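In: the following block contains a protein sequence and its predicted model.
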Amino acid sequence: MARYIGPKTKIVRKFGEPIYGVDKTLEKKNYPPGQHGINRKRKKVSEYGTQLSEKQKAKYTYGVLEKQFHKTFEEAARMGGITGENLLKLLESRLDNVVYRLGIAPSRAAARQLVSHRHITVNGNVVNIPSYSLKVGDVVAVREKSKSLEVITESLAGKRNRYPWLEWDGATMSGRFLQKPEREDIPENIKEQLIVELYSK
């Protein structure tokens, strides 16, 4: 499997942003990774380099590989409207992302694992495909026999964020996908227009 499983702090330092959530590493080492990171002179990045970096940031943030990301972009382009916003809406509609947003898992990687290990249901049926695209009205829930899993209970105990496109019911450990999110509601610092420009070349 070609998914990145190396040190996350290395990626965080590469982009200079806490793309995986709160990361204290940036406070101590706010410079690129590598032997010469602290002394490396910041070269003027080309337009292409800036666009490529933004695409890589989006891929690492949502945990999507190149082929799947390109496929998602093509779908976004076919939807009509603003392609960049459509792209983020599709990424936010992924099952693993919604499991993370609902607070069932502490990270997207953990959410992907919960889905793959059959701990999550959609409309009452077990779905083990992290990239499964949710439709408006779908109900995402923790499988009955998985409700006591430590990773889930601990994550829900620390759950703080609320998103207007999701509705959470703590009693049943389930959430409803109310609508595809508006761009201003998505907290990720991604300049989606740069990704569109990159693919338009």
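Out: On my side now, so go ahead.

In: could you use CA atoms for every contact and neighbour count after this?
Out: Fine.

In: next SSE after the longest helix along the chain?
Out: Assignment by DSSP state H gives helix 47-62 as the longest helix of the chain. Where DSSP states H and E defines the elements, the next helix or strand beyond helix 47-62 is helix 66-78.

In: and that following helix, which residues are buried?
Out: 69, 72-73, 76-77 (16 or more other Cα atoms under 10 Å).

In: next, count neighbours for Gly49.
Out: If you count neighbours by other Cα atoms under 10 Å, Gly49 ends up with 12.

In: where's it relative to Lys14, distance?
Out: With the distance defined as Cα to Cα, to the nearest Å, Gly49 ends up 13 Å from Lys14.

In: what does Thr83 give?
Out: Applying Cα to Cα, the value for Thr83 to Lys14 is 26 Å.

In: use this one as the comparison:
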Amino acid sequence: MSQSNPLPLIARAPVIPVVVIERLEDAVPLARALVEGGLPLIEVTLRTPVALRAMSVIAAEVEGAIVGAGTVTDRSQIEAVVEAGATYIVTPGTTPALAQALAEAPVPVLPGCATASEAMALDALGFKVLKFFPAEPSGGAPFLKGLAGPLPALRFCPTGGIGPSNAPDYLALPNVVAVGGSWVVPGDAIKAGNFDKVRELSAAAAKLPRAAKFD
């Protein structure tokens, strides 16, 4: 397995913004607002036609931004996102074929899981930091708390249904490295060009305490 450990990267901030970029011209000011607010990891999801180009311009033009690719579901996307400048990869779930491809990826990866069996299967393949998705519908913070006993070596980045009201519940768990969320990048603010709002929400999110230790 050639994958590198994603833990030092994911530990950089308590929240990873999950971003859907509809207009390429929003990419740079949005990323700058996030970085200035204290959230340097930016997961650009592959849900729009401009996603790859958005990663490229953020990587090239926004100092301090750590660009990742989200919604990676197929082996063929791995090379494309790395070429676009992604420094980490996030998947919503992980098929056996995708897991094999991720094991060979040249950047850190966060493979997705939603059950104990899926987490165990990824653990057996050497993946120790996993995305838990969709977090709230799949059991939420109580589920991850329950996994800490039987699967103590695993760390998680839960995403899906997480906002400012419940993010602290997840970050209070010792097996949660960070949470992913879109509440810091509200679509109406982006559409209106209100990046001050993004900066304000990011600054609040960056101050959230977490129980996990990384040494």
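Out: Thanks, I have it. As the structure is a prediction and not an experimental result, all values here were calculated from the model.

In: report the TM-score for the pair.
Out: Here the TM-score for the pair of chains, by TM-score structural alignment, normalised by the length of structure 1, is 0.28; 105 aligned residues with a Cα RMSD of 6.0 Å.

In: okay, Thr83 and Lys14 of structure 1: which has more neighbours?
Out: Taking other Cα under 10 Å, Thr83 of structure 1 and Lys14 do not tie; Thr83 has more neighbours (20 against 17).

In: how close does the more buried one get to Gly175 of structure 1?
Out: For Thr83 of structure 1 relative to Gly175 of structure 1 (Cα to Cα), the value is 27 Å.

In: Lys71 of structure 1 too?
Out: From Lys71 of structure 1 to Gly175 of structure 1 the distance is 27 Å (Cα to Cα).

In: which strands and helices sit next to the helix or strand where Leu91 of structure 1 lies?
Out: Under the criterion of DSSP H and E, Leu91 of structure 1 resides in helix 83-92. Under the contact criterion of 3 or more Cα pairs under 8 Å, 6 or more residues apart in numbering; DSSP states H and E, helix 83-92 of structure 1 touches helix 66-78, helix 192-199.

In: hmm, 10 Å instead?
Out: Judged by 3 or more Cα pairs under 10 Å, 6 or more residues apart in numbering; DSSP states H and E, the packing partners of helix 83-92 of structure 1 are helix 47-62, helix 66-78, helix 95-101, helix 192-199.

In: show me where structure 2 has strands.
Out: 15-19, 41-45, 66-70, 88-90, 109-110, 112-113, 129-132, 155-158, 179-181 (DSSP state E).

In: what helices or strands is the fifth one leaning on?
Out: Helices and strands touching strand 109-110 of structure 2, by 3+ Cα pairs under 10 Å, 6+ apart, are helix 7-10, strand 66-70, strand 88-90, helix 96-103, strand 129-132.

In: on that earlier part again, Leu166 of structure 1 is nearest to which of the helices and strands packed on helix 83-92 of structure 1?
Out: helix 95-101 (8.3 Å; Cα to Cα).

In: tilt between the longest helix of structure 1 and helix 83-92?
Out: Using axes from the mean of the first three to the mean of the last three Cα atoms, to 10 degrees, the direction of helix 47-62 of structure 1 lies 20 degrees away from that of helix 83-92.

In: so which bits of helix 47-62 of structure 1 are buried?
Out: 51-62.

In: neighbours around the closest residue to Thr45 of structure 2 other than its chain neighbours, how many?
Out: Using Cα to Cα, 6 or more residues apart in numbering and skipping the chain neighbours, the partner closest in space to Thr45 of structure 2 is Gly70 (4.1 Å). Per other Cα under 10 Å, the neighbour tally for Gly70 of structure 2 reads 24.

In: and for the one 5 residues further on?
Out: Using other Cα under 10 Å, Arg75 of structure 2 has 15 neighbouring residues.

In: isn't it up against Val82?
Out: No: the pair Arg75 of structure 2 / Val82 is not scored as a contact, 11.9 Å apart, by Cα atoms under 10 Å.
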